[in-house]
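Chemist: quick one, fold the following:
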Amino acid sequence: MSGHTELQTGQQVGERYAASLMNTFGPPKLTLVRGEGAHVWDADGKEYVDLLGGIAVNALGHAHPALVAAVTDQLSTLGHISNFFTSVPQVELAEKLVALVGAGPGKVFLANSGAEANEAAFKMTRRTGRTHVVVAEGGFHGRTMGALALTSKAAYREPFEPLPGDVTFVPYGDVDALREAVTETTAAILLEPIQGEAGVVMAPAGYLRAARALADESGALLWLDEVQTGMGRTGDWFAHAGHVVPDILTLAKGLGGGYPIGAVVGLGRAADLLEPGNHGTTFGGSPVACAAALAVIRTIEEDGLLEHVRRAGERLREGLAADARVTEVRGEGLLIGLDLVSETAAAVVEAAQRAGFIVNMPTPSRIRLAPPLVLTDADIESFLTAWPTILDEAGT
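Modeler: Model (predicted):
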């Protein structure tokens, strides 16, 4: 590997990182050099169980043979072609996504990320002739200027204001607040079925159905952001399954299993809102990205991963909740959030890392897990065995 002898230790790489990359993320916690399944290794040779999965991205873990083969084969056949043309993987993926949603006719716009998918969806709402969007507080929809306008957190928004306007934020899960905010001028209601970045916050029973009813009454679109919750993460293809049918569905993260791709699925009247010249992308829908996504979907189907995710998630939640220092465990499938009895989440992340586990801290008292869908029973048991000691060392 070119330059491999120069990248000798994590500390050395960290120093080079600080000198050459913009400080948008702070110092990296680790320098990772290799992955296999739900395990990764750092530059110093230490092995970790990856319980974050690239923040719900690495659906098939690391170096999955099906994903490697699909990307390699496609790249060796046809890589980038621009959107003056199409490819068979692009059409097959669009057809497959509409079929997985299972809500009748629909059409797909393919992008490169969740933020880009949400940007496209935001523009779709403007094509209704209305401009008002109602969004839940605590949601996260991306860092680009349009997506940021739909994200309520002041620390994200304020340094970049003014942002695109006519957005109303309401408390997540509050049907009365939603009803008060939605009017006949509302273009769309934007919700996550489960709020991931907030620490895996669940929608109350009936909330999505109430949002669907309000959208129908007002003539607004119901837009569900499943960038984090979609593609098998919750044990179903989509977290909204069995609850409602959206007009717009945005996807990314696990869709490509680590290869960058995002998608907007427009259903019913939303399918035809974007016309030639309204939007575009250079890399979106490339044959390689689409081949990667098709490989992810095919592997989830053939390996029975949805059932595995449901069972594995139940075991993890049960084991984590057994410790009295955990006051609540939430989630579906392998998207799990928990509350600690004290604000020691940062120390828990560090203690877990020392013990060989990668977890995430969305707030000072919350831990989030979003491991690969291929997480093994042995990985689960090793983590649950170490969990009490991790809490001990963190002073929880």
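Chemist: contacts and neighbour counts: CA atoms only from here.
Modeler: Will do.
Chemist: quick one: contacts of stretch 134-142?
Modeler: 114-115, 118, 147-148, 150-153, 167-172, 178, 181-182, 186, 188-192, 195-198, 225 (Cα atoms under 8 Å, 6 or more residues apart in numbering).
Chemist: in helices, which of those residues appear?
Modeler: 114, 115, 118, 147, 148, 178, 181 (DSSP state H).
Chemist: would you do the same for the sequence below? I want to compare the two.
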Amino acid sequence: MNALGHAHPKLIEALTEQANKVWHVSNLYQVEGQTALAEKLINLTFADTVFFANSGAEALEASIKMARKYHAVSGHPERYELITFEGAFHGRTLATIAAGGQEKYLEGFGPATPGFVQVPLNDLAAVKAAISENTAGFLIEPIQGEGGICEATKDFMRQLRALADEHGLLLVLDEVQCGVGRTGHLYAYQDMGIEPDIMASAKGIGGGFPLGACLATAEAAKGMTPGTHGSTYGGNPLAVAVGGAVIDEVSKPEFLEHVRRVSGRLSQGLSMLADEYPDVIEAVRGRGLMLGLKCVKPNTELQKAFMDKGLLTVAAGDNVVRLLPPLIISEDEAMDAVARIEAVCAELSTKSTAGKEEVSAS
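Modeler: Next up is the predicted model:
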């Protein structure tokens, strides 16, 4: 979320300037900052239109509603189901936990909201088999964050786009975690040779300030006429002022090149550790500065050990530890992180333990 770190001067400037003007304007009226940020996003992406929200879950709710409404106004109200993918995480509302389909998030909340069909990630045959007369489209994270930094392959994404076109369906992307420069591209889809119809963006887009956005083509959004959706605080002047400053910084070619360069060094260093300590780290996953360590030992054990070394990480599914540093991280800071991870690996490795035991015995 803190894509530009803490107290970035450009964000402070944008927030302070807006705070001295107006904090809130009803969305019944045109909000100048919304228009400015929407135009930036439209110019930088596939989108023709943008709806602002406060969070990723809200951006996904708008995306889901938009996909259903599109088919309803196109004369096919029976098309309300989205095909989603095992391991996904789309939020914590009733609709988004149903979309994710993970039992640990569904438990205790009664019957799951209907309208979602889960299939395995990167399994094109399963996707084709799941398409029915009720299918509205596909909802997918290009890189699953909570699921364990599991990537949809470029070929799979292209096949989904082709299937959507063939069957008159919508391709809906969840780039809440992997968007806004995280992969070394402004949005992950831009390195996959496809364009979505609808996309949810949040987290990094606000640089730590609550902000979400649902981006869409004019065709996909044609059913979302005034009154069909809304938000009291979505796109409030403070949030869009900060969001505009974030996009100005992150969209710079040299900024994205920096992310890719640092990522290259970080990934290389981590891969070397996986080779050296295969009993601790099984593999390194991800792209850009959205990386994951597939652990041999319990990921919570590594997460705690990393924290003891002053390194904050996030546990994820499939026994993965996520590394999601601010995008402004330097190469030296990345190498410092590798050194701290190496120290933990050395402490946890059975190879190191065996060596200590041999020294003690002698």
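Chemist: sorry, back to before: restrict the contacts of stretch 134-142 of structure 1 to the buried ones and give me that as a PyMOL selection.
Modeler: Here is the PyMOL command that selects the buried residues among these (16 or more other Cα atoms under 10 Å):
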select buried, resi 114+115+118+147+148+150+151+152+167+168+169+170+172+178+181+182+186+188+189+190+191+192+195+196+197+198+225
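Chemist: in strands, which of the contacts of stretch 134-142 of structure 1 fall?
Modeler: Among the contacts of stretch 134-142 of structure 1, DSSP state E puts 167, 168, 169, 170, 186, 188, 189, 190, 191, 195, 225 in strands.
Chemist: my read: the second one touches residue 180, true?
Modeler: No. With contact taken as Cα atoms under 8 Å, residue 168 of structure 1 and residue 180 are classed as non-touching, separated by 10.6 Å.
Chemist: can you pull out the strands in the stretch 201-350 of structure 1?
Modeler: For the stretch 201-350 of structure 1, the strands defined by DSSP state E, counting those that start in this stretch occupy 201-202, 221-225, 248-251, 262-267, 326-332, 335-340.
Chemist: what angle do the fifth one and strand 335-340 make?
Modeler: Between the direction of strand 326-332 of structure 1 and that of strand 335-340, the angle (axes from the mean of the first three to the mean of the last three Cα atoms, to 10 degrees) works out to 170 degrees.
Chemist: so which elements touch strand 326-332 of structure 1?
Modeler: Using 3 or more Cα pairs under 8 Å, 6 or more residues apart in numbering; DSSP states H and E, the elements in contact with strand 326-332 of structure 1 are strand 201-202, helix 305-321, strand 335-340.
Chemist: please compute how far that strand lies from its chain's middle.
Modeler: Centroid separation between strand 326-332 of structure 1 and its chain, computed with Cα atoms, centre = their mean, to the nearest Å, is 19 Å.
Chemist: next one: the last one
Modeler: Between the centre of strand 335-340 of structure 1 and the centre of its host chain there is 16 Å, according to Cα atoms, centre = their mean.
Chemist: pull the residues that contact it.
Modeler: Strand 335-340 of structure 1 is contacted from outside by 56, 196, 199-201, 229, 233-234, 313, 317, 325-331, 365-371, 396, using Cα under 8 Å, 6+ apart.
Chemist: same check, this time on the fourth one
Modeler: The list of residues contacting strand 262-267 of structure 1 from outside it, by Cα under 8 Å, 6+ apart, reads 97-98, 103-114, 116-118, 120-121, 227, 246-253, 255, 271-272, 284.
Chemist: now, of these, which are buried?
Modeler: 97-98, 106-114, 116-118, 120-121, 227, 246-253, 255, 271, 284.
Chemist: residue 15 of structure 2 maps to what in structure 1?
Modeler: Here residue 15 of structure 2 is matched to residue 71 in structure 1, going by TM-score structural alignment.
Chemist: elements contacting the helix or strand that match falls within?
Modeler: Element membership of residue 71 of structure 1, judged by DSSP states H and E, is helix 65-77. In this structure, helix 65-77 of structure 1 packs against helix 287-302, with contacts taken as 3+ Cα pairs under 8 Å, 6+ apart.
Chemist: how much distance is there from the helix it packs on to the middle of the chain?
Modeler: The answer for helix 287-302 of structure 1 is 17 Å, by Cα atoms, centre = their mean.
Chemist: now for that helix, which elements pack on it?
Modeler: Using 3+ Cα pairs under 8 Å, 6+ apart: helix 287-302 of structure 1 touches helix 65-77, helix 88-101.
Chemist: go again using 10 Å as the cut-off
Modeler: helix 65-77, helix 88-101, strand 106-111, strand 262-267, helix 305-321 (3 or more Cα pairs under 10 Å, 6 or more residues apart in numbering; DSSP states H and E).
Chemist: the ones you listed: which one's closest to residue 385 of structure 1?
Modeler: helix 305-321 (9.0 Å; Cα to Cα).
Chemist: the closest one aligns to what range in structure 2?
Modeler: Going by TM-score structural alignment, helix 305-321 of structure 1 sits over residues 255-271 in structure 2.
Chemist: can you give me the buried ones in that stretch?
Modeler: Neighbour counts over stretch 255-271 of structure 2 (16+ other Cα under 10 Å) mark 255-256, 258-267, 269-271 as buried.
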